[in-house]
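In: Just the structure for this:
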Amino acid sequence: MTETSVLKRFMDLVIAITALICLAPFLVCTALMILITMGRPIFFTHQRSGRNKVPFFLFKFRTMHQPRQTQETDAERITPFGLFLRKYSIDELPQLLNVIFGQMSLVGPRPLLREYDDLFTEVQNQRFLVKPGITGLAQVSGRNDISWEDKLNWDVTYVKTRTIWLDFIILVKTIFVVFSAVGFKPSGESSKFGAEE
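Out: I've put the predicted structure just below:
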């Protein structure tokens, strides 16, 4: 590991553990609200592609009710409370556990579904040279207001220019993006890669 990667891992652990401790009461309340409004399960887990396309299970708070009929779309299954969680990215907070487990970083390209692994160009595949992140350069550069091609371009740009200082800037910008709900779309943007995460 390089000095930069060691420092990045240290920063990931310190921030993720501190955030989990500080947010524990809020996370418990969120879990209880999901239990009351949607029932079990509280968490949604799904296999995603990590660094070098190694699979791992991503954690999220559940935002959809269980499918009642086959023709029901994902957008139709999002509950009002689930919509609130998505709008302010609260559903992503359980991924702090993925960071602690070493499967993700705080900052990096967002992890996508395994079924998309063969759809990337040679250049776009560079996004898999680093750990996926809870937030990334694409998320603070338009979120779902930009196309998937632009998102992937931002991912590659991050891989080529990543520094601890850039990570810090992205984390600060993420706070503004989350609280202002800039670029929020309930089910993301459809394309050959499907809906957002």
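In: from here on, contacts and neighbour counts on C-alpha atoms
Out: OK.
In: The helix or strand containing Phe56: what's the following helix or strand?
Out: Taking DSSP states H and E as the criterion, Phe56 maps to strand 55-61. Elements were assigned by DSSP H and E; along the chain past strand 55-61, the next helix or strand is helix 74-77.
In: quick one: buried residues of that following helix?
Out: Across helix 74-77, burial judged by 16 or more other CA atoms under 10 Å covers Arg77.
In: Just list what the next helix-or-strand element following it packs against, helices and strands only.
Out: Proceeding N to C from helix 74-77, the next assigned helix or strand is helix 80-87, under DSSP H and E. With contacts taken as 3 or more CA pairs under 8 Å, 6 or more residues apart in numbering; DSSP states H and E, helix 80-87 sits against no other helix or strand.
In: Also this sequence, please, to line up against the first:
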Amino acid sequence: MSQPLQTSTNVPLKPSKNIFYKVSKRIFDIIASSFILILISPILGYVALRIKLEDNGPVIFKQKRAGLNDRPFLIYKFRSMKVINRQKDKQENLYNWPDRVPDDFVFKTTTGFNPNVTKIGRFIRKYSIDELPQFINVLKGEMSIVGPRPEIIEISSCYDDYQAQRLFVKPGITGWAQVNGRSEISHGEKIAYDLYYVKHQSLVLDFKIFFKTVYQAIFGKGAI
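Out: Presented below is the predicted three-dimensional model:
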């Protein structure tokens, strides 16, 4: 596993101001996400139909996340939970750290059998298919294909100034933290990897992350 840059808390980071990089990254996002959405459209249609047939609830689940410069946006995911439990789940996603998010915090996802997850939900979660609608967020300009994963508002609201620097760039479907540990790393490690990305943004690094993600998806290395 690659080691993240140990970024000093005393040296504020600045996102890239390279116009060529920013324009090229946006062009890549539009072209790649459009191509991927067309390519996977049969999968999207099949999953949407299965979700609708199972309980006749909404196909898409929307959740508020922290975007570029901490501007909130609604992230799109295929719904994997039963409708009756959505409000309960929302109430459980509350965090209250007075100073900062602890470095040893690890976001716990539900493992094993969960009766609140639908049958199709278990399948799409296992293979991260529930995340595919986020390519629509990319087309809308709310996300990028590569960037720090968008944090839920309850957690990002507890960031200190150092941690908040990960919000200096547009959130992504995959990022440097995801290809170097994904869901298995602590919050402190995730921040270090994300700030490494903020400091070293480039097309070379973006493509490295993109192709490492494709490799991990094919060979099942961890879960985003």
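In: Now the strand holding Phe56 of the first structure on the second structure. Mean distance?
Out: Here strand 55-61 of the first structure, set against the second structure after superposition, deviates by a mean of 0.6 Å using mean CA distance after the TM-score superposition for the first structure.
In: which residues in the second structure does that strand match up with?
Out: Counting by TM-score structural alignment, strand 55-61 of the first structure pairs with residues 72-78 of the second structure.
In: Show me what that stretch is in contact with.
Out: Outside of stretch 72-78 of the second structure, the residues within contact range by CA atoms under 8 Å, 6 or more residues apart in numbering are 48, 59-67, 129-134, 136-137, 142, 153.
In: Now with 7 Å, please.
Out: 59-67, 130-134, 137 (CA atoms under 7 Å, 6 or more residues apart in numbering).
In: helix or strand for the spatially most central residue of the second structure, which one?
Out: The centre of the second structure sits closest to Arg149, judged by CA atoms, centre = their mean, with a distance of 3.3 Å. Following DSSP H and E, there is no helix or strand that holds Arg149 of the second structure.
In: roughly how far apart are the residue of the first structure most remote from its centre and Arg62 of the first structure?
Out: Distance from the C-alpha centroid of the first structure, by CA atoms, centre = their mean, peaks at Gln69 (27.6 Å). Gln69 of the first structure sits 18 Å away from Arg62 of the first structure, going by CA to CA, to the nearest Å.
In: who's in contact with the residue nearest to the centre of the second structure?
Out: Taking CA under 7 Å, 6+ apart, one finds Pro171, Gly172, Ile173, Thr174, Gly175 in contact with Arg149 of the second structure.
In: Mind doing that once more with 10 Å?
Out: The contact partners of Arg149 of the second structure, taken as CA atoms under 10 Å, 6 or more residues apart in numbering, are 65-67, 143, 166-167, 170-178, 190, 194, 224.
In: Sitting in strands, which of those residues do you find?
Out: Arg65, Ala66, Gly172, Ile173, Thr174 (DSSP state E).
In: Now for the second one, how many residues are close by?
Out: Meaning Ala66 of the second structure. Using other CA atoms under 10 Å, Ala66 of the second structure has 23 other residues around it.
In: Same question for the last one.
Out: Using other CA under 10 Å, Thr174 of the second structure has 23 other residues around it.
In: That one -> the first structure?
Out: For Thr174 of the second structure, the residue aligned by TM-score structural alignment is Thr135.
In: Identify the residue nearest that match in space, chain neighbours excluded?
Out: With sequence-adjacent residues excluded and distances taken as CA to CA, 6 or more residues apart in numbering, Thr135 of the first structure is closest to Val107, at 5.1 Å.
In: The one you found maps to what in the second structure?
Out: Under the alignment (TM-score structural alignment), Val107 of the first structure maps onto Val146.
In: same thing with Val28 of the first structure?
Out: Using TM-score structural alignment, Val28 of the first structure lines up with Gly45 in the second structure.
In: In terms of secondary structure, what does the lengthiest helix in the second structure contact?
Out: Across the second structure, the longest stretch assigned as helix under DSSP state H is helix 19-39. For helix 19-39 of the second structure, the elements it packs on are helix 41-55, helix 134-139, strand 144-146, helix 203-219, judged by 3 or more CA pairs under 10 Å, 6 or more residues apart in numbering; DSSP states H and E.
In: mind listing what the equivalent of Leu166 of the first structure over in the second structure touches?
Out: Correspondence of Leu166 of the first structure to the second structure, assessed by TM-score structural alignment: Leu205. Listed by CA under 10 Å, 6+ apart, the contact partners of Leu205 of the second structure are Val146, Gly175, Trp176, Tyr197.
In: Pipe those into a markdown table and attach distance to Phe73 of the second structure and neighbour count per row.
Out: Formatted as a markdown table, the contacts of Leu205 of the second structure follow (distance: CA to CA, whole Å; neighbours: other CA atoms under 10 Å):
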| residue | distance to Phe73 of the second structure | neighbour count |
| --- | --- | --- |
| Val146 | 17 | 24 |
| Gly175 | 18 | 28 |
| Trp176 | 22 | 30 |
| Tyr197 | 22 | 24 |
